[in-house]
Every structure is written in structure tokens, then in C-alpha cells.
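**Student:** Okay, here's the prediction I keep looking at, along with the sequence it came from:
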Amino acid sequence: MKVVVLGAGVVGVTSAWYLARCGHQVTVLDRQPAAALETSFANGGQISVSHAEPWSNPHAPLRALAWMGREDAPLLFRLRWDAALLDWSLRFLRECTARRTRDNIRQIVTLALYSRSQLQALRAETSLAYDHLERGILHLYTDRREFAAAIEGAAMMRHFGCERRTVSVDECIALEPALARARPLLVGGDYTAEDESGDAHRFTQRLAVLCAARGVDFRYGVTVDRLTLAGGLITGAMVAGERLQADAYVAALGSYTPLLLRPLGIRLPIYPAKGYSATVPLGADSVAPTVSLIDDGHKIVFSRFGQRLRIAGTAEFNGYHTEINAVRCGALMARAGELFPALRPTGEAQFWCGLRPATPSNVPLIGRSAIANLYINSGHGTLGWTMACGSGAALADIISGRLPEPDFRFL
């Protein structure tokens, strides 16, 4: 089949890779001059099955209210009239029940476990290098109530197959000695040894090269104006007045997926959640972590890429605005200074923000749409890098007429 993939982020490129492996003729379209230059450019860098608890959980509404009006809040809803955000927020609240949270965690863990194994198999097959580390992910807690709640969450994830082990403060520091000076702040943690970290941007760009060697045609610097529809099928992707035709189309445009599909009558519950990151250059005397960390109370992650430290996190719901907020960037650096007072960067931090495509449940939308030859691979929220390989492999199976391996709620 001829397949057009819309979007060359980590989800779009992994979709192209697995489709090409299945023997399909694949073309990838992206408005940027190269792969992974938007949301996949400078994310937290974690392959984090252990980070499967969705934002929408029984504790979320009260936390969001408590953070309201705080410019540096981990989760910030901008108060303004936005019909899409209002609709999304109401759906978000419906997902905050204990029953729905449990089901959503099961969905996320199932796909994330499959995706992690697919990434490992791809790495073994291709020897792809992207500053990856296989040292696990350590969740840190500095609030006793949050730590108590996390113990329950860890037990639930173990039930679904994610080995997230509760650890003491001493064990946290034994796992990551760079935390020694932060001992007075810590109350405990949990650790998933099987989780990983790595540079999603480097991975995606290098995988795109391997895709091209398999015959995938990448067309950069092109914007898809619209998809044309006739007889109940997509008949083409319009690019600068030219219609690109294929047998199947994959919408993997992240937060922009619902904007392209809305004129076709497809309304997706995806809203952009702006995340921030800082990339800090390190020297020989920098005391920085090598185990990837999640500071759950502040919604900040730390990942080591060689002599760079990526500090990323928070979520700001403010439409499609991509301006960098200095206060939120400052919050990342301030927290890094509290946890790692001897970080000693060798240069200025590079700040970035990107729009993560969030569904109210944090469960992504993957599979066939109501239009028979239009497929969706979007809505991964903060876990696009974690779920990318599994999402791409499963979608390639669906398009090829096979049943995907994971027991997931595909479209």
C-alpha cells in the first residue's frame, strides 16, 4: 500500500519505520526542515512505563485549584474563554474517578510495556545510538502525603506488570549519589529498574535516516492545507495546491491533529499542554544525576545525555501559544538547584517549550478513524517518547490487516 504519514516527530517517524518494515511504500510530510523539531525536540527524555499515572486522577481537581493563579504551578490552567479547553476540562474531570483512573493506568502501562520492548528490539537490530542509559527511573518524594499516595499507585502498577518498587531515602541516595546533599528534603521514592532514558530528538533524526535507507520518502518544509474527502474516503493531502494521493493516511501531527481533522467531521479530545525544558551543559566537576529522576511533587524530570542534563516538565494549558515563560523556566532551574546544589553548569541553560498532545485520560488515540482509510496516532501527552515505538508497531499491524499484540483500546 501507499501510505502518507502526516508529521515527522517521534510518533510519525516510528510509524513510518514499522510501516516500511511491513513492506508499505511510505511518504512522510512535515512543515519543519527536518525531523523532530517540535514536541520531540527537547522533551524529558524518559522511557517511563513507571510514569503511567494520568494527570486525571482523584487527587487532581483539588491540586489544580490549589495551584490556580500560581505562575510557576506544576499544572496551570489559564483562565480565559476557550470552548475547546472548556470541553476538554469537563472530560478531564470525568476521568478523575478512581475506577476510570485504574482503567486508564492499565491501558497506559500495557502499551508502554509493549513499546519499551519494541524500542529495545529496534536498538538491538539497528545499533542506534542516542545517548541512552539503561539505569532505571527513580521517583522522588518530598511530601509525606504524596509519598503515601504513591505507594498505593506503585502497587497498582505492579499489578499491571510494571515493577515499580518503593524505596527508602537511603536507597534513593544509594541509587543516585548525586542526591546526597538533598537528603533533608527527601521522604522516600520508588524505582523501576527496567525503565530507560535517552535523547528523543537524536533518536528520531537517526531513525529517519534509517527509514530513508528503507525507501521512505521524507518531504520537509511542506504544510498540509487540508485532506480531501470523496465517497467516504480520503482522496488526497493538499500541499501547496498539489494533491498527494495514497491508499492510507496517518495523522500523527501531535497537538495539531484535531485542527486538521475537524473539517472532516472528526472531533478529537486532544488539547495542547505546553511543557518546558532546560538543557544544561556539564563539566567534569558537576555533581549531576545519571539515573533518570522524576520529582513527582513538582512534575519535573531529570535525564542525563552524556555531558548534558535535561530538566523538563510542568504543564500549561493556554491554547497553541509557544512563547517561553521566564517564570516557569526559572522554576525548573530553582528546583534543580535545591536537589543538586553542586550542579556547577559550564554554560547557560538552553530553554525550550513544546505542545504535548494531551487527551483527558492521558490514553492516546491510535487506530482507524471513522473514515476507512484515515488512521490516527496522536494524543500521547507526556509519554510520546515512551509509547512511540509501540504505537508505531501496533498501527502498522492495524494498517496491514493484523491484530496488534498489546491488549489496548485501539480505535
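**Tutor:** Sure thing, it's come through. Numbers count the residues shown, from 1 in each chain.
**Student:** Only C-alpha atoms from now on, for both contacts and neighbour counts.
**Tutor:** Fine.
**Student:** Leaving out chain neighbours, which residue sits closest to Met156?
**Tutor:** Arg102 (7.9 Å; Cα to Cα, 6 or more residues apart in numbering).
**Student:** and the longest helix for this protein?
**Tutor:** helix 98-126 (DSSP state H).
**Student:** in that one, what's buried?
**Tutor:** Going by neighbour count (16 or more other Cα atoms under 10 Å), the buried part of helix 98-126 is 100-102, 104-116, 118-119.
**Student:** Same question for stretch 305-323.
**Tutor:** So stretch 305-323, judged by 16+ other Cα under 10 Å, has buried residues 305, 308-319.
**Student:** okay, how far is it across it, tip to tip?
**Tutor:** The straight-line separation of the ends of stretch 305-323 (Cα to Cα, to the nearest Å) is 25 Å.
**Student:** Near the closest residue to Arg219 other than its chain neighbours, how many other residues are there?
**Tutor:** Sequence neighbours aside, Leu29 is the residue nearest to Arg219 in space, at 5.0 Å (criterion: Cα to Cα, 6+ apart). Residue crowding around Leu29 was assessed by other Cα atoms under 10 Å; the count is 23.
**Student:** Val216 is in contact with Leu29, correct?
**Tutor:** No. If you go by Cα atoms under 8 Å, Leu29 and Val216 don't touch, sitting 10.8 Å apart.
**Student:** if we can go back for a sec, spell out the secondary structure type for the residue nearest to Arg219.
**Tutor:** The three-state assignment at Leu29 reads strand, by DSSP: H, G, I helix; E, B strand; the rest coil.
**Student:** can you tell me which residues contact it?
**Tutor:** Listed by Cα atoms under 8 Å, 6 or more residues apart in numbering, the contact partners of Leu29 are Val4, Val5, Leu6, Gly7, Ala8, Phe218, Arg219, Tyr220, Val222, Thr223, Val224.
**Student:** Comparison target below:
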Amino acid sequence: MHILVLGAGVVGVTTAWFLQTQGHQITVVDRQNQAGLETSYANGGQISVSHAEPWAKPSAVLKVLKWLSQPDAPLLFRPKLDPAQWRWALSFLGECTSARAAHNIRQIVNLGTYSRSQLQALRKVANVQYDHLEKGILHFYTNPAEFEGAKKPTRIMQSLGCDRQIIDADQAVELEPALKPIRNRIAGATYTSEDESGDARMFTQNLARRCAEAGVAFRYGTRILGFEEAGERVLGVQALTDGRHETLRADAYVLSLGSYSAALARQLGIFLNIYPAKGYSITVPVRNEEAAFKVSLTDDEYKLVYSRLGDRIRVAGTAELSGYSRKLNYTRCRAIVRRTAEVMPEAGYWDRAEFWTGLRPATPSNVPYIGKSHYANLYLNTGHGTLGWTHSCGSAAALADIIDGRTPEVDFTFSGL
């Protein structure tokens, strides 16, 4: 079967990989001139099953209200005259109950665990290099209340098979000596030894090369405009390449366009509650090897993640719900630099930070859309929010099973829109 995959980010490229391994003819379409140049470009780098606590939880409402007046807040909601933004926000409030948060943790952990195992298997088969480290992820807390609040979701994750251990400050510094400068400020920590880190862009681009070697076709520089349809089938995708309009046809189609999936799906009467959560990252050269970390870190109070990518340090986080603009907000960039320099002052050349921002495709629940739409030949693999890198391989493997009529091996509620 010829399948058109719309999007060449980490989710689209992994989808292409798993589908081609099952014998399908695959074409990947993207407006950029190579893979991994949008949300996958400079993300936090974590394969983090342990990062399964959704944004929407009982304590979130008061935090968001407090952060409204803080331009450098971890989660910033900038109200606009945008019905999609307000619809998303109202749905987010509906997810902020204990019952919904527990349900969503289950979904996120199950998909994450499955995805991590699929990535590990893919890495062996495809021999993809991406500065990966298998040293676990350590969440540290400098606010005692934040640490106490993390214990309940951590125990839920443990019950689901995620080996996230609650540890004290001494154990945290023993695991990662780079935290010594703030030892007296650490209230507690958690550690998940099986989690990993790596460069998502490097992975995506190297896997795209493996896909091309296996016969996958890539149509770069092609902007997707809409669909042709008849009844309950998609007949083609309207596209624009070098100023020339054309219709790309296939037997089936996979929508993996991140934050831009929702607008395209609306043309077909499909409602995807996805809104862009603008995230930021900094990338700096390592300054002092002994002071730089190797265990990937999560600074939960500030919603920042730290990954070691070879001789570089990547720190990413924060979320800004303010539309589709990718303009850098230097107040938020400087806030990341300020916090990381405070945590480990000698680790990196903080004054040489390379800033980046990207649009994460967030759902109110943080649970993505994976599965079949009500169109017989249109499938969804989108809405992964901050966990696209973590969930990409599992989402792709599961969707490939669904397309081939098999039941995926993961306990997850798949979409059926």
C-alpha cells in the first residue's frame, strides 16, 4: 500500500520507518528542506517515561493564575481573541481533577514505556547515532512543597511499572555530582534509571537517511494546503511546491503535522483539540567537564529539562500559550540562562547560549491522538506536546499495527475520530 505521511518531524519520520519495515511504499511530505527542522530541532532531548505527570492537575489552576502576571513564568497563558485557545483552556480546566490526572498519567506512562522499548530496538537495527546517553533522568526539587506534591504521581507511575524512585538530596548528589553547588537547597529528588537522553534532531535526520536508503521517498519544500475527499475517503492532498500546485495521491494518509494538524483536520470536519505550546531552549558548549552533568536532569519547580548532548548542554522548557508566533521572547530565554547558571555555574559557557523556540502540539490532557479517523484511509499521529521525542517510536509502531489491522501491544486508548 502507498501511504503518504504528512510531516517530517520525529513523529512523521518514525512513522515512515515502521510502516516501511512492514512492506508499505511510503512518501513523506514536509514544507522544510530536510527532516527535523521544526519542533524536533532543539527540544529538551529526554526520553522521559518519568515525565508523565500532565500539566492539568488539581494544583495547576492556582499556579496558572499566579503566573499570569509573570513574564518569565514556567507556563504562561496570553489570552487572545482566538476561539481555539479558549476552547483548549476550558478543556484543560476539565482535565484538572484527580481522577482525570490519574487516568492521563496511566496513558502517558504506558505509551512512554512501550515507546522507549521500541526506540531501543530500532537503535540496534538501524544503528542510528544521536549523542544518546543511558544514564537515567533525575528530577530535583528546590521547593519542599513541590517535592511533596510529586510523591503521589510518582507512586502512581511506580504502580504502572515506571521505576521512578524517591530519593533524598544526598543520593541525588551522589548520582549526579554536578548538583553539588545547590546541595543545601535540594528538598528531595526522584530518579528513573531506565530513562535516556539524546539529540532528537540528529536522530530524526539520521533515521530519515536510513528510511531513504530503504526506499522511502521524501518530498521536501512542499507545503500542504488541504485535501480532496469523496464520501468517507481522502482522494488526495493538495500541495504547493516551488509555486506549482499539485495533488499528491496515495492509498492512505497519516497526519503528523504537529501544531498545524488541527487546522488541516478541520477542513475535513475533524476536531483535534491541539494548541501550540511555545517552548524555549538554550544550547551551550560544555565549559568544565567535571562540573557538567551526565545524568539528564529535570528541574520541576522551573519546568526545565537538562540533557547532555556530547560536548553540548541543552536546557529546555517553559510553555507559552499565545498562538502560532515563533518570535523569541528574550525575557524567557534569559530566565532559562539565569536558572541554569545558578544551578551549575561552571558547567557551561552560559554567555554563549544559542536560543531557540518551537511550537509543541499540546492537547489539554497531554495525551496524543493516535489512530484512525472517521475517514477510511486517514490516520492520526499528532498532538504529543512536550513528549513527541519520548513517544515517537511507540506511537509509530502502534499506528503501523493499526493500519495493518493488528492490535497494538500497548495498553492505550487510541483515537477513533
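**Tutor:** That came in fine, so what should we check first? Remember, predicted model here, so these are calculated numbers, not experimental data.
**Student:** Superposed, how do the two chains score by TM?
**Tutor:** With the length set by TM-score structural alignment, normalised by the length of structure 1, the two chains reach a TM-score of 0.99; 411 aligned residues with a Cα RMSD of 1.0 Å.
**Student:** Quick one: map Thr318 of structure 2 onto structure 1.
**Tutor:** Using TM-score structural alignment, the partner of Thr318 of structure 2 in structure 1 is Thr314.
**Student:** and that match, that's in a helix?
**Tutor:** No. Counting by three-state DSSP, Thr314 of structure 1 is located in no helix; its state is strand.
**Student:** got a list of what the closest residue to it other than its chain neighbours touches?
**Tutor:** Spatial nearest neighbour of Thr314 of structure 1, excluding adjacent residues (Cα to Cα, 6+ apart): Pro74 at 4.5 Å. Neighbouring residues of Pro74 of structure 1 by Cα under 8 Å, 6+ apart: Trp67, His298, Lys299, Gly313, Thr314, Ala315, Glu316.
**Student:** between these, which is closest to Ile366 of structure 1?
**Tutor:** Closest approach to Ile366 of structure 1 among these (Cα to Cα): Ala315, at 22.6 Å.
**Student:** count of residues packed around Gly348 of structure 2?
**Tutor:** Neighbours of Gly348 of structure 2 using other Cα under 10 Å come to 24.
**Student:** List the buried residues for stretch 266-284 of structure 1?
**Tutor:** Result for stretch 266-284 of structure 1 [16+ other Cα under 10 Å]: buried residues 268-282.
**Student:** Hmm, I typed the wrong one, I wanted stretch 252-267 of structure 1.
**Tutor:** Ala252, Leu253, Gly254, Ser255, Tyr256, Thr257, Pro258, Leu260, Leu261, Leu264.
**Student:** after superposition, how close is the longest helix of structure 1 to structure 2?
**Tutor:** For helix 98-126 of structure 1, the mean deviation from structure 2 after alignment is 0.5 Å (mean Cα distance after the TM-score superposition for structure 1).
**Student:** which bit of structure 2 covers that helix?
**Tutor:** By TM-score structural alignment, helix 98-126 of structure 1 lines up with residues 98-126 in structure 2.
**Student:** before we move on, what SS does the nearest residue to Ala331 of structure 1 once chain neighbours are set aside have?
**Tutor:** In space, and not counting its chain neighbours, Ala331 of structure 1 is closest to Asp72: 6.1 Å by Cα to Cα, 6+ apart. Secondary structure, three-state DSSP: Asp72 of structure 1 is coil.
**Student:** do the same with Ala277 of structure 2
**Tutor:** Three-state assignment for Ala277 of structure 2 (three-state DSSP): strand.
**Student:** Need the counterpart of it in structure 1.
**Tutor:** With TM-score structural alignment as the criterion, Ala277 of structure 2 pairs with Ala273.
**Student:** Its match: what's it in contact with?
**Tutor:** Ala273 of structure 1 touches Ala315, Glu316, Phe317, Asn318, Gly319, Leu355, Arg356, Pro357, Ala358, Gly381, counting by Cα under 8 Å, 6+ apart.
**Student:** Tell me the one among the residues you listed nearest to Ala34 of structure 1.
**Tutor:** For the contacts of Ala273 of structure 1, the nearest to Ala34 of structure 1 is Leu355 (17.7 Å; Cα to Cα).
**Student:** Relative to Gly7 of structure 1, how far out is the nearest residue to Gly236 of structure 1 once chain neighbours are set aside?
**Tutor:** For Gly236 of structure 1, the nearest residue in space outside its immediate sequence neighbours is Gln245; the separation is 4.5 Å by Cα to Cα, 6+ apart. Distance of Gln245 of structure 1 to Gly7 of structure 1, given as Cα to Cα: 16 Å.
**Student:** Same check on Thr257 of structure 1?
**Tutor:** 9 Å.
**Student:** now the strands for the stretch 101-250 of structure 2?
**Tutor:** Remark: strands assigned in the stretch 101-250 of structure 2 by DSSP state E, counting those that start in this stretch are 137-141, 164-167, 188-192, 196-197, 217-219, 222-230, 233-241, 244-248.
**Student:** Nearest to Ala376 of structure 2, out of those strands?
**Tutor:** strand 233-241 (5.6 Å).
**Student:** Assign Gly44 of structure 2 to helix, strand or coil.
**Tutor:** coil.
**Student:** Trace it over to structure 1, please.
**Tutor:** Under TM-score structural alignment, Gly44 of structure 2 pairs with Gly44 in structure 1.
**Student:** quick one: its match and Ala278 touch, right?
**Tutor:** No. Taking contacts as Cα under 8 Å, Gly44 of structure 1 lies outside contact range of Ala278: 9.3 Å.
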